[in-house]
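In: coords below, sequence missing:
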């Protein structure tokens, strides 16, 4: 396999300028991640500890295998909204007793761990990742239930949580609930519907209605322990499978459960002892241009991501705005589709279609590295069949059954987002780099289109066109789209699974590939490779 060479000049002004912009973007990301980790803040964290309870991230650390990695998902959910960044919840993929699991944990320092519309989206996405990748689920439960002022956005869709838990069980994908505190109302069904329920003595409170509600509904006087304590559920109701003396004991039991599920991955194992890239991943920061409209060669990125910097390029002289080829990442074979100069022409669409079909023939996972402004427009290209060629590519992406992993490196605009396996096309996992943008088109282009449409509308009605008003409107629209295409805005709404430091791309892809190999890796059968 050919080894990628690098033409990068790390002493050039361009490299140093690019690097500074990316470091600033990473600093902004880390600032928000610190807010997520802080949860409800020092006051509520101290109150939580004073109650003899462990913070969520300490529970997680004790649960995970020592020194094992954790791939956190959607850490900036709810950014820029009225809710705390992180959406009062932690989700991710980690290793427990040697088993890769999806872990979902409530943060009780944020409004008692109450679920808001963004934490609901975060939970459902985590459960979806568990289902499609065949990953056991561990719930770290301590939540007061729904955030009642937003119940109109929660009640109906929240029922999907219980649907997902029971479907996972029907697929023989184990689900575990470690209950440390409140698990009330609808939340009581989480331990109720998991395969294994572990309740902490004098901590867990699992009931459909607490003492005040019971008093109002029936006139009965009751207390937390007799109504929903761990001892009662372990001795009387039978809801609890394991009675834990304290939080450490519950985590020990949870690890024991995972050690006994006889779990085996269904996908092929990676090659052992993969060679690291020949070029320093830290240099990726100097490759990315300061402006998303400036193209860059994705081979420079691949040289710092794939094993041994080895890349077998497919059709290198055809459809050159899209780089395609075969490589390995942490020992896993992959096919790569990476945008080069942004625009997808008919040649790129046909090349991608063939390549995706070949990957399915050989059961090879696909990595999509997005930096696209979309499919080419104009009379020449419309007449040349850009719509039908783009449709072939989108068809191939849609019907491909090998795992897709997608990273938005710089920009993901228009239907190019679809053709490059954006969120709507169900990549197993999708991440973005801190300076990446995503929208129907670039802010300046969108604002300009609106201006042209407005001018044409005025002319068709015989009205005078207000140039000053148009300039103000254009500036306002451009500012709006710039805000709405920002990586933080996109990830806050869970249109990806998180923003990552570009230097961590190889690690994140390796962990993701390991996770997707928990289930069978198989391409679509029933049609061959269509020569385009």
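Out: On my side now, so go ahead. If you're wondering where the values come from, they're calculated on a predicted model, not measured in any experiment. Residues are numbered from 1 along each chain as shown.

In: going by C-alpha atoms from here, please, whenever you check contacts or count neighbours.
Out: OK.

In: what element comes up after the helix ranked longest in the chain heading to the C-terminus?
Out: Across the chain, the longest stretch assigned as helix under DSSP state H is helix 13-38. Sequence-wise, the next helix or strand downstream of helix 13-38 (DSSP states H and E) is helix 42-50.

In: in that following helix, what's buried?
Out: Applying a neighbour-count criterion of 16 or more other CA atoms under 10 Å, the buried positions in helix 42-50 are 44, 45, 48.

In: show me what it is in contact with.
Out: The contact list for helix 42-50 (CA atoms under 8 Å, 6 or more residues apart in numbering) reads 39, 54, 55, 108, 109, 110.

In: was I right to think residue 491 contacts residue 498?
Out: Yes - using CA atoms under 8 Å, residue 491 makes contact with residue 498 at a distance of 6.0 Å.

In: second structure follows, compare the two:
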């Protein structure tokens, strides 16, 4: 990337930190961040616990490995595993993490998406959140051109939830076959039940490995067959690994045990002759000059308090180098060029939270520039939205905001989005929120996402109620309004919480700010498995 080379050689591109780690505000931010990270770790422990100690011990007594143990043996030793949607189902009646583990790992040197059923959670049965988590993992595989390895042991659908599952669950089969048609390999390692609709997972994958005396792959089990046809049969005759390897031909490989299945799975991936289509890292991947631990004191305890995103970049990008674009124009949006783990990137980061017309035009132009040179974009969100008011409406804020949103929507380079503090209103759209299909989207543990802040939203409803009362000639009930405002504030505060948002799968996970650089590096590497191509067909224009 020529632009990257030019700024790297220039003087004055190393960010200098002005952070005062002894300041009261820094200490308060750090304490608040550590407190919410302790809460996050407790929730992640619930996900790692699966169905609880009783069911994990029972699974082990049966001679079976747990889902995460299977993943650990599958991926290359000492390689990272980027778990996705770890808080799926948070705040619902279902287990945190749902009944499946998904993420990106390296198998035989190849980055792959892993989807592993957790049989300790209601037998691995699929609930609405495990369905969403699975579909999101398949979307990640498709958009980033990553092979998929399914670690299968599931009793099928969670039947009491079938009304929320049946229609959309068919998309799993659709996506597996679509991946195959795109030349993206899919592998199924079947460790246990894969029944009814689940039987189509190995049936629709390119490669299927079944474990002897454990895999059970059939459309209908012995009781259903007995009821439907009167035929007497057993699990092995209907769907055992030996039958499928020697009679039906469904099994491509017969594994004698789970370790053998994992060995065969790794061999299959090693024989794919898989090549990335994006460029590899092209710039020095030296560590930032400033301590990433200090990000804990930069992330605000109160999202209404602004902070300089350059302090974040100084602790995330390679060598703390940043070639800023238009630094004197539209100053509440910071834009410029950097690299993360050697991958060139363009960065858009909110400074004081509000997007004015100048910021919108600057952002749109910068997005176009990045597309011209095929450079991925990182969006660091901390926005309360586009500016409102008579002067701004008359000045064309709607037109300017539309330009930025248009640029985001039509950009074809990978977008990686992190909500650092607040992501409200159309600012979320202009900064590549979930509706704009970023390749990956994460949030810091203290972040909030909503139409607007809780107090602002409650206040708007209060003003509307007061105006309605005046128009109809009714007396305004202040006490009822106060109670209503308090209830709405509580509701919006809860529903904008990072755990709630991630539990709904509106992002790919909640981060410790100190892990930002690592996660961005893993995500960029995954994205470069696919071609990196910007939007063509228009030149950069002034707006």
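Out: Great, that's in hand. Keep in mind it's a predicted model, so treat the numbers as computed, not measured.

In: got a TM-score for the pair?
Out: Scored against TM-score structural alignment, normalised by the length of the first structure, the superposed chains reach a TM-score of 1.00; 532 aligned residues with a CA RMSD of 0.6 Å.

In: still on that earlier bit, JSON lines for the buried residues of helix 42-50 of the first structure, including distance to residue 21 of the first structure?
Out: Output for these, formatted as JSON lines (distance: CA to CA, whole Å):
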{"residue": "44", "distance to residue 21 of the first structure": "35"}
{"residue": "45", "distance to residue 21 of the first structure": "34"}
{"residue": "48", "distance to residue 21 of the first structure": "39"}
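
In: next, count neighbours for the aligned residue in the first structure for residue 41 of the second structure.
Out: Under the alignment by TM-score structural alignment, residue 41 of the second structure pairs with residue 30 in the first structure. By the measure other CA atoms under 10 Å, the count of residues near residue 30 of the first structure is 15.

In: got a markdown table for the contacts of helix 42-50 of the first structure, with distance to residue 173 of the first structure and neighbour count too?
Out: Formatted as a markdown table, the contacts of helix 42-50 of the first structure follow (distance: CA to CA, whole Å; neighbours: other CA atoms under 10 Å):
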| residue | distance to residue 173 of the first structure | neighbour count |
| --- | --- | --- |
| 39 | 30 | 26 |
| 54 | 28 | 16 |
| 55 | 27 | 17 |
| 108 | 27 | 26 |
| 109 | 30 | 25 |
| 110 | 30 | 22 |
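
In: which ones are touching the counterpart of residue 283 of the first structure in the second structure?
Out: The equivalent of residue 283 of the first structure in the second structure is residue 294 (alignment by TM-score structural alignment). Residues in contact with residue 294 of the second structure, defined by CA under 8 Å, 6+ apart, are 21, 315, 514.

In: the last one contacts residue 297, correct?
Out: Spelled out, it's residue 514 of the second structure. No - counting by CA under 8 Å, residue 514 of the second structure stays clear of residue 297, with 10.6 Å between them.

In: higher neighbour count, these two?
Out: More neighbours surround residue 297 than the other of residue 514 of the second structure and residue 297, with 24 against 17 (other CA under 10 Å).

In: gap between the helix or strand where the more buried one lies and the chain center?
Out: Taking DSSP H and E as the definition, one finds residue 297 of the second structure inside helix 295-298. In terms of CA atoms, centre = their mean, to the nearest Å, the centre of helix 295-298 of the second structure is set 22 Å apart from its chain centre.

In: equivalent analysis for stretch 278-285 of the first structure, please.
Out: For stretch 278-285 of the first structure, the distance to the chain centre is 24 Å (CA atoms, centre = their mean).

In: show me the contacts for the equivalent of residue 425 of the second structure over in the first structure.
Out: When the first structure is aligned by TM-score structural alignment, residue 425 of the second structure is paired with residue 414. Residue 414 of the first structure makes contact with 373, 374, 375, 439, 440, 441, according to CA under 8 Å, 6+ apart.

In: make it 10 Å
Out: Counting by CA atoms under 10 Å, 6 or more residues apart in numbering, residue 414 of the first structure makes contact with 372, 373, 374, 375, 438, 439, 440, 441, 442.

In: next one: residue 434 of the first structure relative to residue 203 of the first structure, how far apart?
Out: As judged by CA to CA, to the nearest Å, residue 434 of the first structure and residue 203 of the first structure stand 40 Å apart.

In: tell me which of the two has more neighbours.
Out: Comparing residue 434 of the first structure with residue 203 by other CA under 10 Å, the one with more neighbours is residue 434, at 26 against 23.

In: which SS state does the aligned partner of residue 517 of the second structure in the first structure fall under?
Out: Taking TM-score structural alignment as the criterion, the aligned counterpart of residue 517 of the second structure in the first structure is residue 506. Under DSSP: H, G, I helix; E, B strand; the rest coil, residue 506 of the first structure falls in the helix class.
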